[in-house]
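Trainee: sequence and predicted structure are below.
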Amino acid sequence: MKVLHTSDWHIGKRLLGRERIGEQREVLREIAALCERERVELVLVAGDVFDTYLPSSEAEDLFYTSVRELAGKDRAVVIISGNHDDHIRLAAATSLSEEFGIYIYGNVSHVPALSAVRKTHPVRAGAHFMEMENEAGERVFLNLLPYPTEARLKEDKNPDESFCDKMRRWIEAGEAENTEKLPSVFVSHLFVAGGKVSEGEREIDLGGARAVPLELLPASDYVALGHLHRKQHLGGRNVFYSGSILQYAFDEANVDRKVMLFDLGKEGVYNLKEVKLTSGKTLVRLAANSVGEAEELLKRYENCFIELTLFLKEPLIPSQIKELKEANEGLISIIPEIKADCALGEFASRKNLSASELFTEYYKSMYSDEPPKDLLELFMEISEARDET
């Protein structure tokens, strides 16, 4: 069975106020065209379809239009919810979407309807798994774990059970359903310890409390992950983050956007390849020692979004800011660093620190010591709870 793995669409996400829904439309069309060209039979979307719990009507319209195009005439699309998604709202249209081969898992005990109308279809399904069959009668098993928290999975917190113990239990419950030992894919939205995080993502490991060890992942033929915006391969087996469909933060400026494509059969994964996405604007980080130098530099980067750091001896004046923006309309962030006798890269800044790093710095400034681990974890849990309200 030919499979495509994508994630982290973040439909509706803006960049410092700049609308990007047009770019998202283009790149989703690019993925749909790739599916047609490569004769993909099954698309896996590993979470963070939207950027907020309450997406705009335009964002929702783009989602429904794009996912219908992805499904095509006979393709199946399986979607799980991520931490940015309202898992209940995302799955609300399942009774309609399943008629078009679109199956959405959002941490609720919905069992998809079985139908053989389309060439790729489910032949067996439960609250967190599916067995898919294509026209040739080939079957694959999907263990599906949307962004896992006790609240989303309707469980009370048990102080005697660590998060890793919970993850092991949740993963094993899905694996136990693969009674025929079919070729399998584990699909989830989580943070694997050692993964590279970008600025555009919320603090996701709760100070390490929700970092999942690589060895905890099941021995599936392929592990399709979402959550991290950089495409990355973990360990010596087929464990992949496909990465986001656009560059969503300036530290992703040099990161290519990709989807994963592979065949899955009785012999396991073969014809595995990553396909680069070309739609959407490139993000660029620039630095200069003067306004004049910056203007010349800006003219070299057309059709990009630009973050410019200026190392100056005196503050910018409004007329200089206007000149810089006229030099390139893609300039959306100017970071002035003011200091006498400056040189590029000389300044320390807190702008790139994560929430946990900022909390740690504050605690050390107050108490001259590292914050206790349980206090840091409590701070991050409160931060996450705030983001989900």
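Mentor: All right, it came through fine. Treat the numbers as computed from the prediction; the structure is a model and nothing was measured.
Trainee: please make it C-alpha for all contacts and neighbour counts, starting now.
Mentor: Fine.
Trainee: what's the spacing between residue 281 and residue 256?
Mentor: 12 Å (C-alpha to C-alpha, to the nearest Å).
Trainee: and those two? Which one has more around it.
Mentor: residue 256 (18 against 15; other C-alpha atoms under 10 Å).
Trainee: longest helix of this protein?
Mentor: Ranked by number of residues, the top helix in the chain under DSSP state H is helix 21-38.
Trainee: list the buried residues of that one.
Mentor: 21, 23-25, 27-29, 31-32, 34-35 (16 or more other C-alpha atoms under 10 Å).
Trainee: kindly report the same for stretch 269-276.
Mentor: So for stretch 269-276, counting by 16+ other C-alpha under 10 Å, buried means 269, 275.
Trainee: in stretch 328-343, what's buried?
Mentor: Under the neighbour-count criterion of 16+ other C-alpha under 10 Å, stretch 328-343 has 328, 330-332, 334, 336-337 buried.
Trainee: can you check stretch 40-56 too?
Mentor: Buried residues in stretch 40-56 (16+ other C-alpha under 10 Å): 40-53, 55.
Trainee: off-centre distance for that stretch?
Mentor: 9 Å (C-alpha atoms, centre = their mean, to the nearest Å).
Trainee: and if you look at stretch 51-58?
Mentor: Its chain's average C-alpha position is 16 Å from that of stretch 51-58, according to C-alpha atoms, centre = their mean.
Trainee: stretch 275-290 too?
Mentor: 19 Å.
Trainee: cool, stretch 25-43 as well?
Mentor: Counting by C-alpha atoms, centre = their mean, stretch 25-43 comes out at 18 Å from the chain centroid.
Trainee: surely residue 251 is within a helix?
Mentor: Yes - residue state for residue 251 (DSSP: H, G, I helix; E, B strand; the rest coil) corresponds to a helix.
Trainee: check it against this one:
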Amino acid sequence: MRVLHTADFHAGRNLRGYDRTPEIHEALIEIAALARSEKADAVLVSGDLFDTGNPSADAEAAVFDFFLRLRDAGIPGIVIAGNHDSSARLESVTGLLGWVGIQAVAQPTANPLDMVRSIETKGGETLTVGALPYLSERRLVKAADLMGGDTGAWRQKYREGMGFFLRRLGEGFRAGSVNMLMAHATMDGAVPSGSERTLQFDLTNQYTLSGLQLPAGAQYVALGHIHKPQQISEAPLACYPGSIIQLDFGEGGEKKQVNLIEVEAGRPARVHVLPLASGRELKTIRADLDNVEARIKALGDFDGLLKVVVRAPAGTALPGLKDRVLKLAPNTLAVDLEANQEDLALPELKREGLSLTQLYEQYYRERRGELPDDLRAAFKEADEAARAEEVA
């Protein structure tokens, strides 16, 4: 049996005002063609089909076109919701997706065995998949609180809650079938991309799973959520295929891929990496103020998307800098200012002891200037709401 594993499309991603959806659509066309040329028996998509819970029409068209291409090739698939997806929105189209051979598991059910899906391949083999969509850490911890216990051990509660689902999904594996697990989660030891969303990653993804919690009967664990391709466990074999294009500048230089798994019932799986060529390359260059133009000219015919970070004394205002850069490199999406290292030692630029709102003010000031009052109020309100939800 040949199973193609992919994840993290993020259709609808907007990077510094630039819509990446056409590139994502191109990558999805490439993946559908690979599924056909590699004679895949099934395709697994491990969450984050969309970048937001309310995607644009173009984003939906790109994803649904991908599923239609699989239908035209006679290749069935299974998808789960990720943390960027609206599970309710995906749930509403599960019936329609079923008509084109795509089984969607958007929300966890009271009986985890209801999340076990199976595909009968053209070769007469059976693929059984325990499909676990993204489970909100806060909701899972809150559910654990209702069952009593130590309210301070949040991480342990998350592991215990997820462990319950994983064990029950493993009970759905069948003898004589190829058995796999799908999940959208962060595993211990996973290495994230050097994303611009690193701060968000640190704050909201503090809950992780241990490889020891994965069902031993899984011949392959199809993971999603981490954008850097990597194998995370050997027994059972567990992999993140990563995002399908370089989604932000933190992923610049990463080679993107999908995984093709060859496997037979009761035998170890083998993973083959299929590189992807779609999507514009992202690059970040850092330069001192006096050599910005020389650094840009040295790029030659680079036709990807560019981020230019200019090192300058803290508090420096450089009107017209972005226009100068854009004149040299029209493919530049961002021109940021970065304080010199010696300035970072100044007390006013230190970060210890600062609140989240103060950190955001400092981040904004270092890159764009003074934080507008409406943005400060909105950020503070969101921070307070998140903290209230954690306490509730």
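Mentor: Yep, it's here. Note that the coordinates shown come from a computational prediction; the quantities given were computed from them, not determined experimentally.
Trainee: rewinding a little: residue 310 of structure 1: which of the buried residues of stretch 40-56 of structure 1 is nearest?
Mentor: Residue 310 of structure 1 has its nearest neighbour among these in residue 51, at 30.6 Å by C-alpha to C-alpha.
Trainee: would you map the helices across structure 1?
Mentor: Going by DSSP H, structure 1 shows helices at 21-38, 57-71, 87-90, 94-97, 163-175, 291-298, 318-327, 355-367, 373-387.
Trainee: for the stretch 101-250 of structure 1, which segments count as strands?
Mentor: Here the stretch 101-250 of structure 1 has its strands, by DSSP state E, counting those that start in this stretch, at 102-105, 121-126, 129-133, 139-145, 184-189, 222-226, 232-234, 239-241.
Trainee: need these in TSV (columns: mean neighbour count).
Mentor: Formatted as TSV, those follow (neighbours: other C-alpha atoms under 10 Å):
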stretch	mean neighbour count
strand 102-105	25
strand 121-126	20
strand 129-133	23
strand 139-145	25
strand 184-189	25
strand 222-226	26
strand 232-234	14
strand 239-241	24
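Trainee: so for residue 380 of structure 1, which of those strands sits nearest?
Mentor: So among those, strand 184-189 is nearest, using C-alpha to C-alpha, at 18.1 Å.
Trainee: what residue is smack in the middle of structure 2?
Mentor: Central residue of structure 2 (C-alpha atoms, centre = their mean): residue 225, 3.9 Å from the mean position.
Trainee: would you mind measuring from whatever residue of structure 1 lines up with that residue to residue 172 of structure 1?
Mentor: With TM-score structural alignment defining the correspondence, residue 225 of structure 2 maps onto residue 227 in structure 1. Residue 227 of structure 1 is 21 Å from residue 172 of structure 1, where distance means C-alpha to C-alpha.
Trainee: how about residue 125 of structure 1?
Mentor: For residue 125 of structure 1, the distance to residue 172 of structure 1 equals 16 Å [C-alpha to C-alpha].
Trainee: repeat that for residue 106 of structure 1.
Mentor: Where residue 172 of structure 1 is concerned, residue 106 of structure 1 sits at a distance of 18 Å (C-alpha to C-alpha).
Trainee: what's the answer for residue 307 of structure 1, then?
Mentor: 45 Å.
Trainee: same check on residue 291 of structure 1?
Mentor: Residue 291 of structure 1 is 58 Å from residue 172 of structure 1, by C-alpha to C-alpha.
Trainee: tell me where the stretch 251-392 of structure 2 has strands.
Mentor: 257-262, 270-275, 282-288, 305-312, 332-339.
Trainee: gap between residue 193 of structure 1 and residue 235 of structure 1?
Mentor: Using C-alpha to C-alpha, one obtains 11 Å as the distance from residue 193 of structure 1 to residue 235 of structure 1.
Trainee: pull up the overlap in contacts between these two.
Mentor: residue 214 (C-alpha atoms under 8 Å, 6 or more residues apart in numbering).
Trainee: so between those two, which is more surrounded?
Mentor: Comparing residue 193 of structure 1 with residue 235 by other C-alpha under 10 Å, the one with more neighbours is residue 193, at 15 against 10.
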